[in-house]
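Asks: the following block contains a protein sequence and its predicted model.
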Amino acid sequence: RRSAAELSTIKANLTERLQDKKSCPAGWTMFRCSCYLLSTQSGSWDKGRQDCRDREAELVTIDSYEEQVFVSALNKKDTWLGLNDIETEGTWKWADGTALTVKYWFPGQPNNGNKDQRLGEEDCGHLYHAKKADENWNDLRCNSILQWICEKMICPTRGVG
């Protein structure tokens, strides 16, 4: 049998571990160390980015095949990703400043509007709805009107502290 002191220590340990357990805000969906929100609004890439930042999040950054499959399953319409080549044409990076480590472009993309002046510069990335998860990214004009997906990290970042 355990002593009252041992049980008290175990209880304190479990309570602390439960309090440390991270969860997502209401309406968000958890996958690994992030929470995701599919917006109910639509707007430009900048509007989506600002909405995510207002929620202490960022437009989604995809850095694994598993995350790509998860985000693709969340997606019910074409949606903005955090992907853009606004600073340098052809150099795609995420809204949080990180470089691409994985790519799931639809065949023939990105094509910057295929040099069609009517389409303008296509500097922002979005996720096609109902395409195969391993090839559903496309570049689009940043002022196009789409929904977006926000991502909020909830686990401590490795290497910090």
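Replies: Thanks, I have it.
Asks: for the rest of this, base every contact and every neighbour count on C-alpha atoms.
Replies: Will do.
Asks: all helices of the protein, in order?
Replies: Taking DSSP state H as the criterion, the chain carries its helices at 4-20, 45-54, 65-74.
Asks: and the residue nearest to the spatial centre of the chain, what does it touch?
Replies: In the chain, the residue lying closest to the centroid (CA atoms, centre = their mean) is Val60, at 1.7 Å. Going by CA atoms under 8 Å, 6 or more residues apart in numbering, Val60 touches Tyr36, Leu81, Gly82, Ile149, Cys150, Glu151.
Asks: and the first one, how far from Ala26?
Replies: Counting by CA to CA, to the nearest Å, the gap between Tyr36 and Ala26 amounts to 11 Å.
Asks: what is in contact with those two at once?
Replies: Common neighbours of Tyr36 and Ala26 (criterion: CA under 8 Å, 6+ apart): none identified.
Asks: so those two - more neighbours on which side?
Replies: Using other CA atoms under 10 Å, the more surrounded residue of Tyr36 and Ala26 is Tyr36, with 24 against 7.
Asks: which one is that one nearest to, not counting chain neighbours?
Replies: Using CA to CA, 6 or more residues apart in numbering and skipping residues adjacent in sequence, the residue nearest Tyr36 is Glu151, 4.7 Å away.
Asks: re earlier: farthest-apart pair in the contacts of Val60, please.
Replies: Maximum pairwise distance in the contacts of Val60, criterion CA to CA, is 12.7 Å, between Tyr36 and Gly82.
Asks: here comes the other one, which I'd like you to weigh against the first:
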Amino acid sequence: MVLERNSGLENWFPNTSLTTVGVVRSVIECGILCKEAACVSIVYETIDRICHLNDRISNISECSWKLNTRHYSVFSGIIEGYDCDIVGDSCIKLLSAQLPWAAASAECASEGATLLNIDSNSEQLAIQQFMADQGLDNIWMGINDVTSEGDWRTEDGTNPVGYNNFNGGQPDNYNGNQDCAVVRQSFGYRWDDEECILPVYTVCEMKSVGFS
């Protein structure tokens, strides 16, 4: 049971009546709200993260043009490939390819997700176990200090990092170009700064409950 994306309706907005829920944390949350309301599809605005509930599956002849929208038929509040049983309030997905940080961020964003953002000790422990189970040495995190050295912020640059689990002596900005954070197995799954252009395994995250 998944949210089934209808790529044929990308950027098409139904002319029929929609229930606008408002800003949500993720497309998963939009799907959950749809499921609770017994609607059959959603229209999700990827930039503004606005959730619209639809009581039908629209077709292009009944729609108007609206950029940056995605359409899903709703069978549950979970997108295929995401696991919602690992981290308490999140659903996560491991991408198959190792990617540079910017490409990893873009790939997660294309699904309405973000790079992994560890904001508590419980989430840290859950991710450690996940990495051990998957045999992962390093994974990207959604924090960086690209704009100002030492000022670590979340992926969109708006929020300073609250919870911190950098390894002793890190971040050290080795060779002056380490601006993206990883969880590093060899550091006991503590954090390290790394060059953003290097290919690293990527975990995408969607918050599954609550409003932003």
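Replies: Nice, thanks for sending it over. Everything numeric here is computed off the predicted structure, so don't read it as measured data.
Asks: quick check: TM-score for this pair?
Replies: Here the TM-score for the pair of chains, by TM-score structural alignment, normalised by the length of structure 1, is 0.75; 135 aligned residues with a CA RMSD of 2.2 Å.
Asks: translate the residue nearest to Tyr36 of structure 1 into the numbering of structure 2.
Replies: Here Glu151 of structure 1 is matched to Glu205 in structure 2, going by TM-score structural alignment.
Asks: check contacts around that match.
Replies: Contacts of Glu205 of structure 2 (CA under 8 Å, 6+ apart): Ser90, Cys91, Ile92, Lys93, Cys108, Ala113, Thr114, Leu115, Leu116, Asn117.
Asks: so what's the residue lying closest to Cys124 of structure 1 once chain neighbours are set aside up against?
Replies: Computed as CA to CA, 6+ apart, the closest residue to Cys124 of structure 1 that is not its neighbour in sequence is Asn84, at 4.3 Å. Each residue near Asn84 of structure 1 by CA under 8 Å, 6+ apart is listed here: Trp92, Lys93, Trp94, Ala95, Asp123, Cys124, Gly125.
Asks: looking at these, which is nearest Tyr65 of structure 1?
Replies: Trp94 (16.0 Å).
Asks: what does the closest one align to in structure 2?
Replies: Per TM-score structural alignment, Trp94 of structure 1 is aligned with Thr154.
Asks: what's the closest residue in space to its match that isn't next to it in sequence in contact with, if anything?
Replies: For Thr154 of structure 2, ignoring the flanking residues on the chain, the nearest one in space by CA to CA, 6+ apart is Ile143 at 4.4 Å. Taking CA under 8 Å, 6+ apart, we find Ile143 of structure 2 in contact with Asn117, Trp152, Arg153, Thr154, Glu155, Val161, Cys180, Ala181.
Asks: including distance to Gln128 of structure 2 and neighbour count, could the residues you listed go into CSV?
Replies: Converted to CSV, the contacts of Ile143 of structure 2 look like this (distance: CA to CA, whole Å; neighbours: other CA atoms under 10 Å):
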residue, distance to Gln128 of structure 2, neighbour count
Asn117, 13, 20
Trp152, 21, 22
Arg153, 22, 20
Thr154, 20, 19
Glu155, 21, 20
Val161, 19, 16
Cys180, 19, 27
Ala181, 15, 24
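Asks: I'd guessed Trp45 of structure 1 sits against Leu140; true?
Replies: No - taking contacts as CA atoms under 8 Å, Trp45 of structure 1 lies outside contact range of Leu140: 9.6 Å.
Asks: between these two, which contacts overlap?
Replies: The contact sets of Trp45 of structure 1 and Leu140 overlap at Cys124 (CA under 8 Å, 6+ apart).
Asks: who's more crowded, those two?
Replies: Trp45 (29 against 23).
Asks: quick one: map the more buried one onto structure 2.
Replies: Match for Trp45 of structure 1 (TM-score structural alignment): Trp101.
Asks: again, but for Ala12 of structure 1
Replies: If you follow Ala12 of structure 1 across to structure 2 using TM-score structural alignment, you land on a gap.
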